[in-house]
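S.K.: Here is my input, please return the structure:
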Amino acid sequence: MRTLEPGAGPLWRRLQDDVRRRIADGEFEAGFPGEHGLAAEYGVSRHTVREALRDLRGEGLVSAARGRAPRVAEDGALVQPLGALYSLFRSVEGSGRRQTSLVRSLQVVTDPDVAARLGRGPRLRLLHLARVRLADDVPLAVDDVWLPAAETRPLLGVDFSHTALYDELRLRCGVTISGGSEEIRAALADAPTREALGLPDPAAVVEVERLGLADGRPFEVRRTVVRSDRFVLGAEFSAREGSRLAAR
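M.R.: Next comes the predicted model:
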């Protein structure tokens, strides 16, 4: 029986972290066990396993068709599951690649348009983090994030070259992004984006605009521009349930 490392978090979270590490180490190349298999291996309930796999599916690391056992997502384009709180850092790292960032800006600014989206006044001071995101040193996305500066100043001292923003936000500021909304559209890359991502002219990209919520209130505005050849939207649907989130 596999033993989980002791910790303060819930059992499903520790199980999830262990499975994520095993995926990154390539342990499941021959096949990923189903819920029964993981429950027996770790000595936990199937409910705990389901909770652990839910986020892994949302991150695109594990997929499962109806009636089939989960499997590790195939290499190639990263899958954006509809309806999921998606982490690019975890998705890239979990696929066995190293996610790094070239930080282009980490400073306090003002932006009336962003402040309005957050439901705040135009003079709101914002922490702006701008990065080029890479997978195994290959440019993948251009990412801009704005957060209220008064509640996120500890992030100004963080080295964002190899870490997840949401992890740092939770650990250093006590803030958790728990949901929100996204708008996703196809576009042609402008010249600065083509240069940052090493794309030809013309080049198609996918633009993702996110409004993240913390404790039910708008807290994050994010704009991510991803290479279209590295990005896939994933969803499942049925006649009874309509569309529902899935990763593949």
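S.K.: okay, CA-based contacts and neighbour counts for the rest of this
M.R.: Fine.
S.K.: Now do the same contact list for the residue most central in space within the chain.
M.R.: By CA atoms, centre = their mean, the chain has its centre lying nearest to residue 87, at 0.7 Å. By CA atoms under 8 Å, 6 or more residues apart in numbering, the contact list for residue 87 reads 59, 164.
S.K.: ok, it to residue 107 distance?
M.R.: Residue 87 sits 22 Å away from residue 107, going by CA to CA, to the nearest Å.
S.K.: Next: residue 152.
M.R.: 11 Å.
S.K.: Name the residues contacting each of those two.
M.R.: Both residue 152 and residue 107 are in contact with residue 127, where contact means CA under 8 Å, 6+ apart.
S.K.: Next, the distance between the ends of stretch 226-245.
M.R.: Terminal residues of stretch 226-245 lie 20 Å apart, using CA to CA.
S.K.: quick one: buried residues of that stretch?
M.R.: By neighbour count on 16 or more other CA atoms under 10 Å, the buried set for stretch 226-245 is 226-228, 231, 234, 236, 245.
S.K.: Second chain to compare with the first, below:
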Amino acid sequence: MADASDTAAAPRPPALYKQVVEALRRDLLEGVYPVGTQLPSEEELTQRFGMSRNTIREALRELRNNGLVTSRRGSGTTVAKPGSTASYIHDTGMLGDLYQYSRMRWDYAVQLERPDAALAARLETETDEEWLRIEGCRYPDGADKPAFWTQAYLRRDYAGVTRLLARGIPMYQLIEDMYGDRVTEVDQQIHGMAAPERVAERLGLAPGAAVIEIGRTYRIASGRIVELSSNIYPFDQFSLAIKLRRSPG
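M.R.: The predicted structure follows:
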């Protein structure tokens, strides 16, 4: 019988949804599903792999995040053209994004509130319209110190996504999956600042410590803002990597 050390050293099998991702990725690379065609339905994939629908959906999310497919409610999942803008969320190559969209533990609170005049202007809304404020810290697995602090304002129309935030899925992705409203534009701004007192306390920093803020505004095709977020990182834990390619011709 293997001892505890042997058991601990044994490699873990990949998560079930990862097996589906790799199988479908091979199919895409081999041209089983050409660009512009649709993947089999969730039900068909469930039967093919013998896995739950939730597992299939998780695999399709990863394929979407990698820019390999696109999805729209009522239209199925379509194979994307290589280099498609479907992967725009990660086009900057920002290492901070690896934190935001990974499966980190999120200690957050949700509150319904009406914005003041300044915030209403940023949200392009009225002061009597209620929005959801989601605020908290993200923690790496097994860590007691948070990696970063997040505050996001979400249009009340999409309140259902808050039930699934603990899964680590980006809110824009949940909006698309649950409501079929595709986020077509994300405006992103990065700047340095002094940490607000309450944020510094949550991140274990001295008051006024140097931090990096990444602000994002998410819009759907109609131009309407559906989400406004602010992520604050300790200055000494932030890095940025950008790859530039010369355009053909």
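S.K.: list the contacts for residue 161 of the first structure?
M.R.: Contacts of residue 161 of the first structure (CA under 8 Å, 6+ apart): 100-103.
S.K.: So what's the gap between stretch 123-134 of the second structure and the chain middle?
M.R.: 22 Å (CA atoms, centre = their mean, to the nearest Å).
S.K.: Need the three-state assignment for residue 120 of the first structure.
M.R.: State at residue 120 of the first structure, reduced to three classes by DSSP: H, G, I helix; E, B strand; the rest coil: coil.
S.K.: Show me what it lines up with in the second structure.
M.R.: Residue 120 of the first structure maps onto residue 125 in the second structure, with residues paired by TM-score structural alignment.
S.K.: so stretch 172-189 of the first structure aligns onto which residues of the second structure?
M.R.: So stretch 172-189 of the first structure sits over residues 178-195 in the second structure, by TM-score structural alignment.
S.K.: what does that stretch contact?
M.R.: Residues from elsewhere that reach stretch 178-195 of the second structure (CA under 8 Å, 6+ apart): 72-73, 89, 158, 161, 172, 175-176, 207-221.
S.K.: Looking at those, which are in strands?
M.R.: Within the contacts of stretch 178-195 of the second structure, residues falling in strands by DSSP state E are 72, 210-220.
S.K.: Generate a ChimeraX selection restricted to the buried subset of those.
M.R.: Here is the ChimeraX command that selects the buried residues among these (16+ other CA under 10 Å):
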select :210,211,212,213,214,215,216,217,218,219,220
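S.K.: I'd like the ones in strands among the contacts of stretch 178-195 of the second structure written out as a markdown table, with distance to residue 197 of the second structure added.
M.R.: A markdown table is the format used below for these (distance: CA to CA, whole Å):
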| residue | distance to residue 197 of the second structure |
| --- | --- |
| 72 | 42 |
| 210 | 12 |
| 211 | 12 |
| 212 | 15 |
| 213 | 14 |
| 214 | 18 |
| 215 | 19 |
| 216 | 22 |
| 217 | 24 |
| 218 | 27 |
| 219 | 30 |
| 220 | 33 |
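S.K.: For the ones in strands among the contacts of stretch 178-195 of the second structure, work out which two are farthest apart.
M.R.: Using CA to CA, the pair of these lying farthest apart is 72 and 210, separated by 41.0 Å.
S.K.: mind listing what residue 132 of the first structure touches?
M.R.: Here residue 132 of the first structure is in contact with 101-104, 139-143, 196-197 (CA under 8 Å, 6+ apart).
S.K.: what's the answer for residue 104 of the second structure, then?
M.R.: Residue 104 of the second structure neighbours (CA under 8 Å, 6+ apart): 138-141, 168.
S.K.: Still touching in the first structure? Go through those.
M.R.: Compared against the first structure with both residues aligned by TM-score structural alignment, their matches' CA atoms under 8 Å, these retain 138-141.
S.K.: Out of these, who's the most crowded?
M.R.: residue 138 (23 neighbours; other CA atoms under 10 Å).
S.K.: which element is the counterpart of it in the first structure on?
M.R.: When the first structure is aligned by TM-score structural alignment, the residue opposite residue 138 of the second structure is residue 133. Assigned by DSSP states H and E, residue 133 of the first structure belongs to strand 125-135.
S.K.: show me where the second structure has helices.
M.R.: For the second structure, applying DSSP state H gives helices covering 4-9, 16-29, 42-49, 53-65, 95-100, 117-123, 171-179, 197-203.
S.K.: With residue 77 of the second structure as the reference, name the closest of those helices.
M.R.: Nearest to residue 77 of the second structure among the helices of the second structure is helix 53-65 (8.2 Å), distances taken as CA to CA.
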